[in-house]
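> My questions concern the predicted model and sequence given below.
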Amino acid sequence: MTDIEARTVAGVFDSVVEAIGNTPLVRLNRLTAGIAATVYVKLEYLNPGASVKDRAARAMLLAAEVSGELAPGGTVIEATSGNTGVGLAAIAAAKGYRTIVVVPDKVSAEKIALLRAHGAEVHVTPGGRPVDHPEHLRSVALRLAAEIPGAWFAGQYDNPANPAAHRATTGPEIWAQTGGGVTHFVAGVGTGGTITGTGEFLKEVSGGAVQVIGADPDSSVYGGGDGRAWYIESVGHYLHPETAEDLWPESYHPAVVDRLERVPDVTSLTTLHRLAREEGLLLGGSSGTAVAVALRVARELSVEDVVVVLAPDSGRSYLSKYFDDEWLGRLGFPLLSAVTEPIVADLLGDPEQAQRPRVVPSGVTVDVARELLGDAPVLPVVLQRVAGGVPVVAELLGTVVAETLAAAPGADLVTQHLGPPLPVIGTTEPLARAVARLGDHRGPVLVAHHGRAVALIQDDRLRAAVAAANGSTVHAEVAG
């Protein structure tokens, strides 16, 4: 055994770069009640940068040094949902490089804080932009790379070092940790590097016996969804309605994946909450997606089967979102805390059966918008390809007002005459809190359930319900 190998075994490293990898497998026990198969979670948040993306970041950066694309004193640039940027920033800090990271505005505040903590310059771009738009995060990153002397664009989506990192490390680790007993590997698909590289290794070493299953958000294009937005970060493939050509990442090799399973946001979130409370594992959003699929797959298997599911990062990067009742409630997701007071859903009955609100799709003309408005004074405008479907709260662009459209040229796009978006409240949040957030707003309010707009309700109905609830409480106290 060499000196380097001996120090690796002992957990002694010359720099953070060498400390990446060799993350543990932890067996699920309570969530697998009634399941015969064994399910292990690979805890990638125990990498130095707290995510699986450390592996790809190291491989891409070292390959760029070898090729000469990244020279001493150079600048590392990446477009990312956060984790790859954190990995690159940490490694770059250890090696003396400058780092610039471009992220979309839906990224959690914790990730942005982590990037800045490592000294990275963070550029936040607007969400909801097609790939070729100048404000799309990749366009911004490429522009910066072209303008800055000595800059290197990592390009994780198409960089072959991304899947290669997992062929060299993640796959061999899982095979060794299970003693070659792994039968099913489950991972989310974002850039595709993790599932591609790990899956290729496991299939090769097992003679094709290991099944590789991809976990995907319900509306992601990878699994056959329509590409609408979702709320779980760092997984899936979004398709903007104005995208001319849907290009998939070169890091993703679909032939490696035996099947893709789609998961609604609400299932990912409830799985996350159960993992924290029943297994002691505080994991990130895409981990909830992957574990939900792993449990679904494991229910079909026997006691001889071993499922390994990769958990990309920690829930500590999402405390302001997935583990925050205010964020959950605003969007109509299940809360962490029990609520005894009236909630918004009490006014609707079953939210799943609520009549969907009429909406105006973003690509229509003023003439079409007038027809869609009918006798309604105002309707929300949403980013979508067709008029049907359930609008995603994350993709609300604004409103159209009948009075405004009356004087607008009929051939104009409706997006040229937008008013401000309607306020949104969630079915699961307390009525009093929802009304307090409305402030001085008067008129229609959108109601969200599981991140989708399910109803339009007038503010006066909400205010009356709160007043009635307060009156009942006072009456009960007086009577007592």
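It's in. Numbering: from 1, shown residues only.
> okay, CA-based contacts and neighbour counts for the rest of this
Noted.
> Quick one: end-to-end length of stretch 288-307, please.
With C-alpha to C-alpha, to the nearest Å applied, stretch 288-307 spans 15 Å between its terminal residues.
> another structure for you, compare them:
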Amino acid sequence: MNRDEHVSLNTADTGAVGIGRTPLVPIIVPLQGRRCRLWLKLEGLNVFGSLKARTAHALLQAAERSRQLEQGGAVVESTSGNLGIALAGICRARGYSCTLVVDENTPQTSRLLMRAAGAALVTASARDGGNPVEARLNLVRRFLAEHPDAVWTNQYGSGANPRVHREWTGPELADDFDGVPPDAVAVPVSTGGTFAGLSAFFREWSPSTTMIAVDAVGSAATGGRAAPRSAKIPGFGSGRESDFLSSADWGRRVVLHDLEVAEACRVLAASVGLTLGGSAAAAVLGAIAVAIEDPGLSEIAVICPDMGEKYLDLIWSRSSEPTAIRSSMTEALACLRLARSASCRDAEFMPGARSCGIPY
């Protein structure tokens, strides 16, 4: 690989300060006759509020290095929320104009944050064709036809997306564990870039670590059939199959209903006091579901892309619907209800793991 293709993070880079080195927070989940420990990688504590800060930095860096994007240039991207917030913030810091194509499912709070960072928003609707992501991409192509000098950062196809997680997020996670690999890593899937990059890293660093892909019912991201999702969790799953993934990338795959994920959000807040975003709660629930079936998994890293504040009107205001939850997830949710936070000074703290960075 050409050296210029590698992702780098100079903390003096405009818009990059505060990205990375997110805390790893342990919670203990009792299972039948045993327990497992989930290590929550709280990516919502990045600047711009999500894991997508890493992706946005890498996408812009790739466009700059290829000379596609020059001073004063224009950027366009399709986003369900988090990438757009980060991209808008970094573009403003670096002097680029930014147009973001969102859809009717994009949370109002996310839209406000994008506009506050100076982005122009275009909203796709069903009349723009296909499911929400296809409708957004149709508008991106139309925008590029009308503005040929604009640069599409293309989170769905740019190699910078998985590369940043192979070269940055993965090594950071290994450093969090002081070189002692977890038994498994659970990652929610949307574009698939995060999962593909982390899977590539762990194949080299710790092939025995089980990679758990967590997708949504009605999502095509990991090869399922795209279908309408009336209670869709933003940023979780996708209406298009990932360009980055194949079934060889995961050891286990869990597919969750959006209502199961919404319930996991509420249960997490009640049991351990963490208000996480939907994709983060999905990864937690998926990790527990796999751990119940596999007694060899006792230490599991869980990638939590963001916190839950942006989704209060979408997830937290909905009433619980127990009849919508499958029996297999009922057991996992019951275990999650009994979870407790684990102090970093706990005598049971995993040998080799670093301090979580949050006082208890």
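Yes, it's here. Fair warning: this is a prediction, and the values are worked out from it, not measured in the lab.
> TM-score of the superposition?
Between these two chains, after superposing, the TM-score reads 0.80 (TM-score structural alignment, normalised by the length of the second structure); 313 aligned residues with a C-alpha RMSD of 2.7 Å.
> Just the strands from the stretch 1-150 of the first structure, written as ranges.
Assigned by DSSP state E, counting those that start in this stretch, the strands in the stretch 1-150 of the first structure fall at 25-27, 38-43, 75-79, 98-104, 121-125.
> any idea which helix is longest in the first structure?
With DSSP state H applied, the helix covering the greatest number of residues in the first structure is identified as helix 459-479.
> And that one, what does it pack against?
helix 431-438 (3 or more C-alpha pairs under 8 Å, 6 or more residues apart in numbering; DSSP states H and E).
> show me what contacts Ile195 of the first structure?
Taking C-alpha atoms under 8 Å, 6 or more residues apart in numbering as the contact definition, Ile195 of the first structure lies against Pro163, Val186, Ala187, Gly188, Val189, Val212, Gly214, Tyr252, Val256, Val257.
> Where does it sit: helix, strand or coil?
Following DSSP: H, G, I helix; E, B strand; the rest coil, we place Ile195 of the first structure in the helix state.
> any idea how far it is from Val122 of the first structure?
For Ile195 of the first structure, the distance to Val122 of the first structure equals 28 Å [C-alpha to C-alpha].
> swap in Ala19 of the first structure?
Going from Ala19 of the first structure to Val122 of the first structure by C-alpha to C-alpha gives 25 Å.
> next one: Thr84 of the first structure
13 Å.
> between those two, which one's more packed in?
Thr84 (26 against 17; other C-alpha atoms under 10 Å).
> wait, doesn't the more buried one sit right on Ala59?
No. Thr84 of the first structure sits out of contact with Ala59 when judged by C-alpha atoms under 8 Å, with a separation of 11.4 Å.
> quick one, strands of the stretch 301-450 of the first structure?
306-311, 360-361, 378-382, 396-401, 424-426, 444-449.
> For those strands, please prepare CSV with the additional fields mean neighbour count and distance to Lys95 of the first structure.
Below are those laid out as CSV (neighbours: other C-alpha atoms under 10 Å; distance: least, C-alpha to C-alpha, whole Å):
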stretch, mean neighbour count, distance to Lys95 of the first structure
strand 306-311, 26, 27
strand 360-361, 26, 49
strand 378-382, 25, 45
strand 396-401, 22, 43
strand 424-426, 25, 46
strand 444-449, 24, 46
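> could you dump those strands to TSV with distance to Asp105 of the first structure?
Rendered in TSV, the data for the strands of the stretch 301-450 of the first structure read as follows (distance: least, C-alpha to C-alpha, whole Å):
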stretch	distance to Asp105 of the first structure
strand 306-311	23
strand 360-361	22
strand 378-382	18
strand 396-401	15
strand 424-426	18
strand 444-449	20
